[in-house]
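J.: Okay, here's the prediction I keep looking at, along with the sequence it came from:
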Amino acid sequence: MTTSVIVWDRESDPPTDMKEILSWQSYVQRSNVSSIPLYLENHAERLKKKYLAFIHDLGESKIGGKRVIDHFSEKDGFSFWWMTLLAEKSPLKSPGIYDCLRIMALEEILLERKPSGVILKSFNRELGQIIHVLCKNLAINFTWQPGDRPQKEWSLRKLYRALPYPVQGLVWFVVHLVTRWPLRNLEAPAWFSGEGDIFLCSYFIHLDPVSCAKGHFYSRQWEKLPKYIHDSGRRTNWIQHFMPNPVVPNVQTGLEWLRSFNLDSEKQGKHSFLDTYLTWKVVVRVLKNWFWLNALSWRLRKIQSAFYPKGSAVWLWPILRGDWWASVNGATAINNCLWMELFDAALGDMPRQKTGFYLHEKQGWESALIRAWRKHGHGEIIGVLHFPEAFWLLSHFDDPRSVQSKQWCSMPLPDRIAVIGPVAWKAFTDGGYRSEQLVEVEALRYLNLLKENEEPAPGSANRQTLKHSVSASAKGSVLILGDISPKLTHNFLGLVENAMKLLPSNYKFTFKPHPGNAISLAKYPGLQVDEIEDALHRILADFEVVLTTCNTSSALDAYLGGLTVIIYSDGRSFNLSPLRRHSDVHFISTPEELAEVLQKGDQNTAVDSEYNEFFFLDPELPRWKKLLQRNSN
């Protein structure tokens, strides 16, 4: 047994004069400091499987002689459980998942080192509670030293989060109705009803602004596929998720664009927003279901005891209770009820569709779509991956028992998942999916990586060199890519701002915001950058270096384009980059590290064989054509 260890959860670096420090939020390691995030990375496979098993077991746990999944069930065999934040497991929506994995890593460290005591230096009440319970269960002395909690400025968002969860839910619903009610003004399209017509569900973001402003629908999430469908004599019906973004900043712009597309529906497809199906009847049904979930939360009030992973002394309830309450009586709960009713109305209004596609991200709305699709007797529904798999994007992974279950209220799954590359295929088969549940398709968003004048013959694209030739004027030019997370983007830009003070003046920085997260650069007066919103593939050749966060897959575009890639990952959240284990990609966490990497000038050393890991690429779309032709028979 060793002496006491200190768990250091502070923004500042741990002191050098203390013994046995376990850093909670940093990858830094030295003689007296061990990193919990680094331990998690080094034992990622085992701990990831352990968390996925915990979520499966939580749904299967019984309260009052009935499975939790069954408590959430509808008469048709659908369970709201699969729409909860707990079952969704998105690190972007549920940042506490990272704390859960770190706590599980800490448990293993304590079992190995067997300290006499643990001293926690942290302001985090939930962390203090959870480590206290862990130490009690392991018979280890525990001391919590919270120190003086820093004063935080109040904001409307923080005030909202301080409200009781049911009040949050009602506030969210009222705001959503007020902002989206004008979308009801869109004329309901007379949906195409031909045998070969195709349904698609998509996000109204990542649009080409020049084309769309002229009435020509072009989505960078689907690229050339809609044109191929039209050229093959088939028509498309589109349900769009409206999301304000820099390209479509308001409802009025969205309505104008959809009306212009529908004027040429034979070529552009028929389009409607999901929120166009808002009615007072829908509102009443949403509230009815939400009240039912509120009552259910009372019947499941003893669920806290189920928040122990099997064979573990860790109690995860203090971290995950916010996700639980949001999912049963908060904003997530009422949002899920709304999705259920909107998809029911939309797909009930639509004539039978033989084939449907949607963007597969394992978000809650997808379960509502699948349920309504089958309820109204439509044909095959296929989820389409549109970005590469990331190891820690847990929403894309499930315990194999959940995937393979045939029980009542089993997890809603599409008939097949369209997989865009070998890495994703292996991830799904390793996760319990059968090969017949998957189908290969070209990665539509990444076809632009192929050289314009060296497009391979059909079927041979995976052997093609994908690197762009970087222009001579790009020397010293750095492209900064924004993130969809406001908090991560703020920390990231602050780091770049501080790094600029350490760099010579010959670097030229340009910032491209994420389409779903508008940023005011005025908040960063020391950040001397230009701003650009052009499509990424059109501007990459103008830069030598791409700097981004660990949350976005855009780094992969730059990597395959031959640029030097630097990724910000500081240990405070999951490394969600698809380039996580690539040795020629630079991961930095401090301004000093960023300045050092930039001045060192290391080059991207990717070889052609690595490209085969990520994507199926062929400009002729043979895999897509095969899939569509099979579904037309």
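T.: Sure thing, it's come through.

J.: switch to C-alpha atoms for all contacts and neighbour counts from now on
T.: Noted.

J.: For E187, see how far away the residue nearest to H376 when sequence neighbours are not counted is.
T.: The shortest distance from H376 to any residue other than its chain neighbours is 5.9 Å, reached at G348 (CA to CA, 6 or more residues apart in numbering). Distance, G348 to E187, by CA to CA, to the nearest Å: 17 Å.

J.: thinking again about what came up before, I figured the residue nearest to H376 hits R374, correct?
T.: No - when contacts are counted by CA atoms under 8 Å, G348 is not listed as touching R374 (10.3 Å).

J.: Tell me which of those two has more neighbours.
T.: G348 (16 against 13; other CA atoms under 10 Å).

J.: what's next to whichever strand or helix holds the more buried one, contact-wise?
T.: Counting by DSSP states H and E, the element that carries G348 is helix 331-349. Helix 331-349 is contacted from outside by 83-85, 165-166, 168-170, 172-173, 274-275, 277-278, 282-283, 285-287, 289-290, 293, 326-327, 364-365, 368-369, 372-373, 376, using CA atoms under 8 Å, 6 or more residues apart in numbering.

J.: next up, a second structure to put side by side with the first:
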Amino acid sequence: MVQNISLILLDEGENWNGESRVIAHWTELNVAESQESIPQRVEERALRIKAEYLAWVHDLGEISIKGETLGASLKVLNNLSYWWMIAPVLKSPFESDSLYTVFKLRTLEQLYFEKNCCGLIYQGNNLALHRTLQDWCGKLGHPYRRFCSKKKIVSREKGVRKWLRKLPYWVQALAFLIKSWYLRFRHISPTRSGAAKQLCEEGGVTIVTYFPNIDMEKTRRGEYWSQYWRSLHPVLDQLPFKINWVWFYFESSGFKFEEAVSLRDTCNQTNPKKNQYFFIEEFLTPSAFLKALMLYLKIYRKGLRLKDVQSAFSFPGSSMNFFPIMEREWKASLYGNIAMEGALRIVMFDCMAKILPATPWGLFTWENLSWEFGLISAWRRHQKNTKIFACQIGFFRDFDLRLYSDPRVFQKTGNEAMLLPDKLCVYDNEGIPVVRSTGFPGEKTAKVEALRYFDLKGGYSIYKKQLPASGRTLLVIMGITDRENQLQFQLLREAAVMGGVANYSQILIKPHPALSPGGLKPVYELNFKFSIKNQSLSELWPVIDVVFGANSTGATWEASWFGIPVIALGAVNSLNLNPLAGLPGVNFVTNSSDLVEQLKNPFPVIVDDHFFTLDEDLKLWKDLLQG
């Protein structure tokens, strides 16, 4: 009889043969009409839960820790609280599943009370989920049971990384340090005192930018050309001061750090009096390394004082504590590899800001990530007259929560305030209203031309055409995460078996520029012929007929601009991060049957033809940088 008033929660691939009034699926999108899909319900309620989560993050920072707020208690430098660099506060949907899991838990809780349930049975092997549900039912005084599945959870982490996850967090931090030395620091020499003095005397501005994502051919000739800044390079060359470029290297499939060092040396031979290039790692001297270790220990000690904070991981009025879901990244942020990485970056940017001038301004690529707070705080400490400009480099997506905060965050002052640039440079026409709607100060926003998207100018619907019945060319655009790419190519393999690619004579694969070193593995498991293409998308658009894009890529929006039919991977066990979300006609696929249908009959999605500011004279950028 208990089952008739219980909610049955089935994890991936599970079935329930008993009786129950409410059966809910934790991961499945397509379920029987009489049953509930938690992912479907999340999609319907996501905007409300987003507001709740942002408010919860703010309130968590206000908890009192020995007479001061949590945010204040994590102050590590005179103008920097480490609070802003902790994973649950950064709210990245790319780093782990935890954020989406919290959304699902909130949805499950609402469903439970909506259906007047008085007990819960969970069938699955997710231990963190089990702990959360067991604790919640205990607080409610409701019965709870768990049936373990015979299926084992397959970890996405392999090899050494999987093994390290089982070790103490300080060991993980040490392992990160060793890995960083082996892959990066041993290939580069720290800046010497004599060179540092000369750099200070030479003056100039500083631009911190991701690397590579470059025009490789130009850069190998010594002409650095970033895909992030593109047509701004000639404008910068005309400015009456030196440009100091600091490259923030990210691991890329097939592109090693030592190769990047060689490119830096080549570029520095071209015109070092005008453009000089550095890696942020060059500023980690032996003494700075010791400072980073001490800072890590400081963060570690502060983290030990926060054990009572775990009880606050619940929404107002809710007795469901979701700390077990976020435990790993919370502890990694305070004791593990994330803490060590944060300490190193804070110190490297501190040393950089002491050495490299940023007069009259400093500029960086903005995604509201942890390293950006280290950079802004360093410039505020050591370059007090510097105007700090941050440039948007991606779409404002509703559920990329990194870009959003509770409005109360922007009302704080002093050392507890979020570190903000003097100007956030926004290049799409919807961006500034979106940013200001969060409470971000309007006077700190600036409209600029969309440097990354000038290839779109004059090309609206230019490649719209009648699709051939056969002999088509399909472009598969990969995402940034291994998880997403594994799903994308699994569906593509299954679709091929079902005849979905029969009308296509060529299948081209475009990897993401920040693909992990092993990110191409699912590509090589394909059961048909394909070609991997590393040239720019602007070279590929004219020769393709259809695009199949990862959920997280903005390139599906670009293809739609050109009039190319688009199929977008749906958000499976994640928030929908595609910029096409909400537009009529978009084809999100989550299973191979849907993919087969869309491959046979694709059609374009209509996007706003005035979305970007694309004036080639770059007047807005010139006024900002010369003002």
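T.: Perfect, I can see it now. Because the structure is predicted, anything quoted here is derived from the model rather than measured.

J.: hmm, back to that, counterpart of the residue nearest to H376 of structure 1 over in structure 2?
T.: Structural alignment places G348 of structure 1 opposite K354 in structure 2 (criterion: TM-score structural alignment).

J.: got a list of what N578 of structure 2 touches?
T.: If a contact means CA under 8 Å, 6+ apart, then N578 of structure 2 has R397, N551, S552, T553, G554, A568 as its contacts.

J.: Can you lay out the residues you listed as a markdown table showing secondary structure and distance to H512 of structure 2?
T.: Rendered in a markdown table, the data for those read as follows (DSSP: H, G, I helix; E, B strand; the rest coil; distance: CA to CA, whole Å):
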| residue | secondary structure | distance to H512 of structure 2 |
| --- | --- | --- |
| R397 | coil | 18 |
| N551 | coil | 12 |
| S552 | coil | 10 |
| T553 | coil | 8 |
| G554 | coil | 11 |
| A568 | strand | 15 |
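
J.: Shared with structure 1, which of those?
T.: With the contact criterion set to both residues aligned by TM-score structural alignment, their matches' CA atoms under 8 Å, these that also touch in structure 1 are R397, N551, S552, T553, G554.

J.: how about these in CSV, adding neighbour count and distance to A72 of structure 2?
T.: Compiled in CSV, the kept ones among the contacts of N578 of structure 2 are given as follows (neighbours: other CA atoms under 10 Å; distance: CA to CA, whole Å):
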residue, neighbour count, distance to A72 of structure 2
R397, 20, 30
N551, 31, 37
S552, 24, 34
T553, 22, 37
G554, 19, 37
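
J.: how many neighbours does the aligned partner of L451 of structure 2 in structure 1 have?
T.: Under the alignment (TM-score structural alignment), L451 of structure 2 pairs with L444 in structure 1. Other residues lying near L444 of structure 1 total 24 when counted by other CA under 10 Å.

J.: check contacts around L444 of structure 1.
T.: In this structure, L444 of structure 1 makes contact with Q221, W222, E223, K224, L225, H386, judged by CA under 8 Å, 6+ apart.

J.: which of those are also in contact in structure 2?
T.: Where structure 2 agrees (both residues aligned by TM-score structural alignment, their matches' CA under 8 Å), the contacts of L444 of structure 1 reduce to Q221, W222, E223, K224, L225.

J.: Of those residues - the most surrounded one?
T.: Q221 (21 neighbours).

J.: That residue should be in a helix, yeah?
T.: No - residue assignment for Q221 of structure 1, taken from DSSP: H, G, I helix; E, B strand; the rest coil, gives coil, which places it outside any helix.

J.: The counterpart of it in structure 2 - nearest residue in space that isn't next to it in sequence?
T.: Structural alignment (TM-score structural alignment) places Q221 of structure 1 against Y228 in structure 2. Take Y228 of structure 2 and drop its neighbours on the chain: the residue closest to it by CA to CA, 6+ apart is R452, 5.5 Å away.

J.: Does the one you found touch L232 like I think?
T.: No - between R452 of structure 2 and L232 there is no contact, the gap being 9.8 Å when judged by CA under 8 Å.

J.: circling back to that earlier point, could you flag which of the contacts of helix 331-349 of structure 1 are buried?
T.: For the contacts of helix 331-349 of structure 1, burial is judged from neighbour counts taken by 16 or more other CA atoms under 10 Å, and it is met by 83-85, 165-166, 168-170, 172-173, 274-275, 277-278, 282-283, 285-287, 289-290, 293, 326-327, 364-365, 368-369, 372-373, 376.

J.: how about I299 of structure 2, what does it touch?
T.: If you count contacts by CA under 8 Å, 6+ apart, then I299 of structure 2 has L74, V76, Y82, L334, Y335, A339 around it.

J.: count of neighbours near the last one?
T.: If you count neighbours by other CA under 10 Å, A339 of structure 2 ends up with 27.

J.: Then the first one?
T.: Other residues within reach of L74 of structure 2, judged by other CA under 10 Å, total 23.

J.: Please pull up the equivalent of it in structure 1.
T.: Pairing criterion TM-score structural alignment: the partner of L74 of structure 2 within structure 1 is identified as F72.

J.: can you check the fifth one too?
T.: Superposed on structure 1 with TM-score structural alignment, Y335 of structure 2 falls opposite N329.

J.: Can you get me a residue count around that match?
T.: By the criterion of other CA under 10 Å, N329 of structure 1 has 25 neighbours.

J.: Would you check how far apart the counterpart of R416 of structure 1 in structure 2 and F241 of structure 2 are?
T.: R416 of structure 1 maps onto K423 in structure 2 when the alignment is built from TM-score structural alignment. Using CA to CA, we find K423 of structure 2 at a distance of 21 Å from F241 of structure 2.

J.: For the two, indicate the residue with more neighbours.
T.: A count of neighbours by other CA under 10 Å puts K423 above the other of K423 of structure 2 and F241, at 20 against 17.

J.: Quick check, the more buried one in contact with K444.
T.: Yes - K423 of structure 2 is in contact with K444 according to CA under 8 Å; the separation is 4.5 Å.

J.: longest single helix anywhere in structure 2?
T.: Of all the elements of type helix in structure 2, the one with the most residues (DSSP state H) is helix 38-61.
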